[in-house]
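*Asks:* Prediction below, plus the sequence it came from.
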Amino acid sequence: MVRNLSPALAEDEDEFPEPPRLKLLRRLVMGLTVTLGLGMILIAGTVAWRLWSAAPPALPIRAESLALPAGAEITALGASPSEILAAVRLPDGAEALLTFRRADGALLSQTPIRRQ
């Protein structure tokens, strides 16, 4: 069997044109593939940057400068840039969350903790 390989007689894409909707779909899929690839690279880069970058030094919590109620015992400490939070057990057995100003140690609020 003899085959004619000349471009004029070979079946090619010009003989069967791609429908416009299929062409649009193919381009959309390619665009989404590129977007997905770039997004994955961006996420991997962000994770790597966060893992290997130096964390800012934490501000120390100075519990000795806080004015606690008489007989209160600190059970937990937490802090934000402007406040210090202390969970305390009061002499009567009740628990409270005390909020202090970091700058001068002044008591800002006292919130009772009720456990059920």
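*Replies:* Okay, I see it.
*Asks:* going forward, measure contacts between C-alpha atoms and count neighbours the same way
*Replies:* Will do.
*Asks:* Excluding sequence neighbours, find me the nearest residue to Leu97.
*Replies:* Leaving aside its sequence neighbours, Leu97 sits nearest to Ala87 (CA to CA, 6 or more residues apart in numbering; 4.5 Å).
*Asks:* And for that neighbour, the neighbour number?
*Replies:* Residues near Ala87, counting by other CA atoms under 10 Å, number 21.
*Asks:* Look at it and give its secondary structure.
*Replies:* strand (DSSP: H, G, I helix; E, B strand; the rest coil).
*Asks:* Touching, it and Gln110? I think so.
*Replies:* No: applying CA atoms under 8 Å, one finds Ala87 not in contact with Gln110, separated by 9.7 Å.
*Asks:* take the one below as the second:
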Amino acid sequence: MKDIRISDMLNMQKALYEVHKDTWPPLEAQYGRNSILWMMEEVGECIAIIKKKGDSAIMEDENVRKAFCEEMSDVLMYFNDTLLRYGITADEISSSYIDKHEKNMGRNYVKEYEHKYEDR
């Protein structure tokens, strides 16, 4: 089974950028928002597969699953572009992810969301 680390993804994204650096915007913070917007477009393509093909097809149809995984990979690529543009390291995002996970493990989502929508 293949497994990839965040640092590997960042390095792969840097290598891809190097191939296209003459035509792509620099890996600078001022272009970070564009990466997020492109990432959201790719999320939309994932949603389109879900809407058009359905959950079962993603789970059972090899071609649909492959297309869905490809779009999810695009999401990750733009996510990594965003990290690179804001200079966020693999260690920083890993640490933040672990911290957030630990925080979420202690949360009571039912209680939080009951109060969130009371004022509406």
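*Replies:* On my side now, so go ahead. The structure presented is a predicted model; accordingly, all values stated were derived computationally and were not measured.
*Asks:* TM between them?
*Replies:* After superposition, the two chains reach a TM-score of 0.24 (TM-score structural alignment, normalised by the length of structure 1), with 34 aligned residues with a CA RMSD of 3.2 Å.
*Asks:* And the contacts of the strand or helix carrying Ile84 of structure 1?
*Replies:* Applying DSSP states H and E as the criterion places Ile84 of structure 1 in strand 83-89. Applying CA atoms under 8 Å, 6 or more residues apart in numbering, the contact partners of strand 83-89 of structure 1 are 61, 72-79, 95-102.
*Asks:* rerun at 6 Å
*Replies:* The contact list for strand 83-89 of structure 1, computed with CA atoms under 6 Å, 6 or more residues apart in numbering, reads 72-79, 95-102.
*Asks:* Show the buried residues in these.
*Replies:* For the contacts of strand 83-89 of structure 1, a burial check counting by 16 or more other CA atoms under 10 Å picks out Ala72, Ile74, Ala79, Glu95, Ala96, Leu97, Leu98, Thr99, Phe100, Arg101, Arg102.
*Asks:* Just give me the closest of those residues to Ile41 of structure 1.
*Replies:* For those, the residue nearest Ile41 of structure 1 by CA to CA is Ala79; the value is 35.0 Å.
*Asks:* rewinding a little: going by neighbour count, which residues in the strand holding Ile84 of structure 1 are buried?
*Replies:* For strand 83-89 of structure 1, the neighbour count (16+ other CA under 10 Å) marks Glu83, Ile84, Leu85, Ala86, Ala87, Val88, Arg89 as buried.
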